[in-house]
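Asker: Pasting a predicted model and its sequence here:
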Amino acid sequence: MPELPEVETVRMGLEPVLAGQTFARVKTNRADLRFPFPENFAKRLKGARVLDLARRAKYLIAHLSTGEALVMHLGMTGRFHVQARGEAHPHLLGDYETETTDDGRHLHAVFDMESGARVTYADPRRFGYMLLIPEAELSEHALMRGLGVEPLSGGLTADYLAQRAAGRRSDLKAFLMDQRIVAGLGNIYVCEALFLAGLKPSRRAAVLATRGGKPNAHAETLVAGIRSVLEAAIQAGGSTLRDYRKANGESGAFQHTFRVYGREGEPCLRPGCQGIVRRSTQGGRSSFFCPVCQH
């Protein structure tokens, strides 16, 4: 499943083609993805101008001149291609599939823009989806209303984490992956952020707060670690695990700088640490950590 940096990389690739542009024609090649396409999907998009292309958690949101928002989720294998006017070949914006086919069987939606650009969406496993939601209802929609703070926004502070963590018995990893607390974080970047903060994934979330519910040094260090990991990953174009590609068709590069994720049995990269990276299972997902410098 793509996490925040991968979705943000795709957003940055789509923005020059969609933002400020108008849909000339829209075609869907099937009735549904994970959910059915909205009723009259193509007709409702035709003639609509994209005012802004945003990201909320792991969702892409195109705010439209019609007063609706096109909400898109990539699922596990969703990918976009963009072909600008005059270009011979499309650019791959996101690819998470294990098998790549060129026969068009998995091409499910085509968006032709008045600029001459074409955006296509393919999804072999069809776990992605697209919805049209009235702007007035967007913040209270079931997909959005429960989301926590954006980790790269000013809302993520040590005080916020401490308030939410105080008294919690759940472990740090589950706490950070709870989309109701921090939106967009997933397994990879939680493992990496906890390493930077020197905190073991299995430690109780309450470690971030004093008995009075105030933030402590752990909370401060963790906020800095989350920001550092996400910013570096976006700069690198995300992480390539299987076939993910960034906006220009190249592989994301952040996986080459993983400090713990996927490094079971390898030496810890923290200067002076003699630990060996371990893997454990939490909530059915692999956690990677150094047992020596993460406490």
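Answerer: Sure thing, it's come through. A quick note: this is a predicted structure, and the numbers were derived from the prediction, not measured.
Asker: contacts, neighbours, all on C-alpha from now
Answerer: Noted.
Asker: And what about the residue nearest to residue 15 when sequence neighbours are not counted, helix, strand or coil?
Answerer: Across the structure, with Cα to Cα, 6 or more residues apart in numbering as the measure, the residue nearest residue 15 apart from its sequence neighbours is residue 53 (6.0 Å). Judged by DSSP: H, G, I helix; E, B strand; the rest coil, the three-state class of residue 53 is strand.
Asker: Please give me every residue in contact with residue 5.
Answerer: The contact partners of residue 5, by Cα atoms under 8 Å, 6 or more residues apart in numbering, come to 230-231, 233-234, 237-239.
Asker: Same question for residue 266.
Answerer: Contacts for residue 266 (Cα under 8 Å, 6+ apart) come out as 276-277.
Asker: Show me where the protein has its strands.
Answerer: In the chain, the strands defined using DSSP state E lie at 23-28, 50-56, 59-64, 68-73, 79-83, 91-92, 107-113, 118-122, 129-134, 278-282, 285-289.
Asker: Select the longest helix from this protein.
Answerer: Across the chain, the helix with the greatest residue count (assigned by DSSP state H) is helix 217-235.
Asker: try it against this one:
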Amino acid sequence: MPELPEVETVMRGLQRRLEGHILVRAVARRPDLRWPLPPGLAERLTNARVTGFRRRGKYILMRLADGWSVLLHLGMSGRMVIGAAGTNGVAQHEHLELETDDGWRIGFVDPRRFGSVDLVETAHEDSHRLLAALGPEPLEDGFSAAVLDRALAGKKTPIKAALLDQTIVAGLGNIYVCEALFRAGISPRRLANTVVGGRVARLVPAIKETLRDAIAAGGSSLRDYVQPDGALGYFQHAWRVYGREGDPCPVCPGKPACKGVRRIVQSGRSTFYCPRTQR
């Protein structure tokens, strides 16, 4: 599933093409994805003006001039494809199509149909059932060591699992949690309620730096993920531990006590870390 950097990259691509423009055409090719589409969605979007965008966790909000927002979630395999109208035909598994007044065509492609599209009043976006319980945005100033310390208090689950809990911090997924924990020197096995003091003070900036680096690189290309213009993300070439089982640790290559990057399974997901540097 695309994580925060991939969703941010997609949102920015949509923003460049749609913000300030009118949707002169909208087509919904099926009545549902993961859940039913809002009744009359295509009619609601036709001739609507797009005024702005916002990302919340792994969700994209496209704001319209009439006071409503389109809530988009890419799901497991969803992606947005953008091209000049008349030059890119309907793709396989394309379920929603938009066309702008300046000649751009946008398609929402989702082979596995785990994505979703909904409508919510812009003034009440944060009350939507999919957004109401989300934790703080990790790239905003409100996400601090003190905030995370309070959220982790009493949590006797591994810190890796705690950071994947979207009610603690929004938008983090398996890849970037592994990378942030490595940068912070914290073992993914450590219980969340013991990540205090210097550890939590290291972890918050490590999360922010990891996400910012990934966004700057255009996200990570993993399975079905591509940017809206079709270009791949390149952050996977900068992964320090994720997917690098058996490779030398980037921090302690050649150290006798270091056995390299190790892979373990936590809650059914692969975790990559260096036991020597992450404590």
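Answerer: Everything's here; your move. Just so you know, these numbers come straight off a predicted model, no measurement behind them.
Asker: quick one on the thing from earlier: can I get the strands of the first structure in a markdown table including distance to residue 168 of the first structure and mean neighbour count?
Answerer: Putting these into a markdown table (distance: least, Cα to Cα, whole Å; neighbours: other Cα atoms under 10 Å) gives the following:
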| stretch | distance to residue 168 of the first structure | mean neighbour count |
| --- | --- | --- |
| strand 23-28 | 46 | 18 |
| strand 50-56 | 26 | 19 |
| strand 59-64 | 28 | 23 |
| strand 68-73 | 30 | 20 |
| strand 79-83 | 37 | 22 |
| strand 91-92 | 42 | 21 |
| strand 107-113 | 43 | 20 |
| strand 118-122 | 41 | 22 |
| strand 129-134 | 33 | 19 |
| strand 278-282 | 17 | 15 |
| strand 285-289 | 20 | 21 |
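Asker: Quick one: the ones you listed as TSV, columns for distance to residue 153 of the first structure too.
Answerer: As requested, these are exported to TSV (distance: least, Cα to Cα, whole Å):
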stretch	distance to residue 153 of the first structure
strand 23-28	31
strand 50-56	11
strand 59-64	16
strand 68-73	20
strand 79-83	26
strand 91-92	28
strand 107-113	31
strand 118-122	29
strand 129-134	24
strand 278-282	27
strand 285-289	26
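Asker: Of those, which is nearest residue 141 of the first structure?
Answerer: strand 129-134 (8.1 Å; Cα to Cα).
Asker: now the helices: where do they sit in the stretch 51-200 of the second structure?
Answerer: Under the criterion DSSP state H, counting those that start in this stretch, the stretch 51-200 of the second structure contains helices at 145-152, 159-164, 174-184, 198-216.
Asker: looking at those helices, which is closest to residue 7 of the second structure?
Answerer: Shortest distance between residue 7 of the second structure and the helices of the stretch 51-200 of the second structure, using Cα to Cα, is found for helix 198-216: 9.2 Å.
Asker: Where in the first structure does that closest one fall?
Answerer: Alignment note (TM-score structural alignment): helix 198-216 of the second structure is matched to residues 217-235 of the first structure.
Asker: right, and the residue nearest to residue 15 of the first structure touches residue 10 too?
Answerer: No - if you go by Cα atoms under 8 Å, residue 53 of the first structure and residue 10 don't touch, sitting 10.8 Å apart.
Asker: Tell me the counterpart of residue 144 of the first structure in the second structure.
Answerer: In the second structure, residue 144 of the first structure lands on residue 131 (TM-score structural alignment).
Asker: my read: residue 171 of the first structure touches residue 205, true?
Answerer: Yes - Residue 171 of the first structure is within contact range of residue 205, at 5.2 Å (criterion: Cα under 8 Å).
Asker: These two - which one has more neighbours?
Answerer: In terms of neighbours (other Cα atoms under 10 Å), residue 205 is the more surrounded of residue 171 of the first structure and residue 205; the figures are 24 against 18.
Asker: mind checking the end-to-end distance for stretch 102-122 of the second structure?
Answerer: Using Cα to Cα, to the nearest Å, the gap from the first to the last residue of stretch 102-122 of the second structure comes to 25 Å.
Asker: now stretch 133-141 of the second structure
Answerer: 19 Å.
Asker: swap in stretch 267-279 of the second structure?
Answerer: Using Cα to Cα, one end of stretch 267-279 of the second structure lies 20 Å from the other.
Asker: Could you check how far that stretch is from the centre of its chain?
Answerer: If you compare the mean C-alpha spot of stretch 267-279 of the second structure with that of the full chain, they lie 21 Å apart, counting by Cα atoms, centre = their mean, to the nearest Å.
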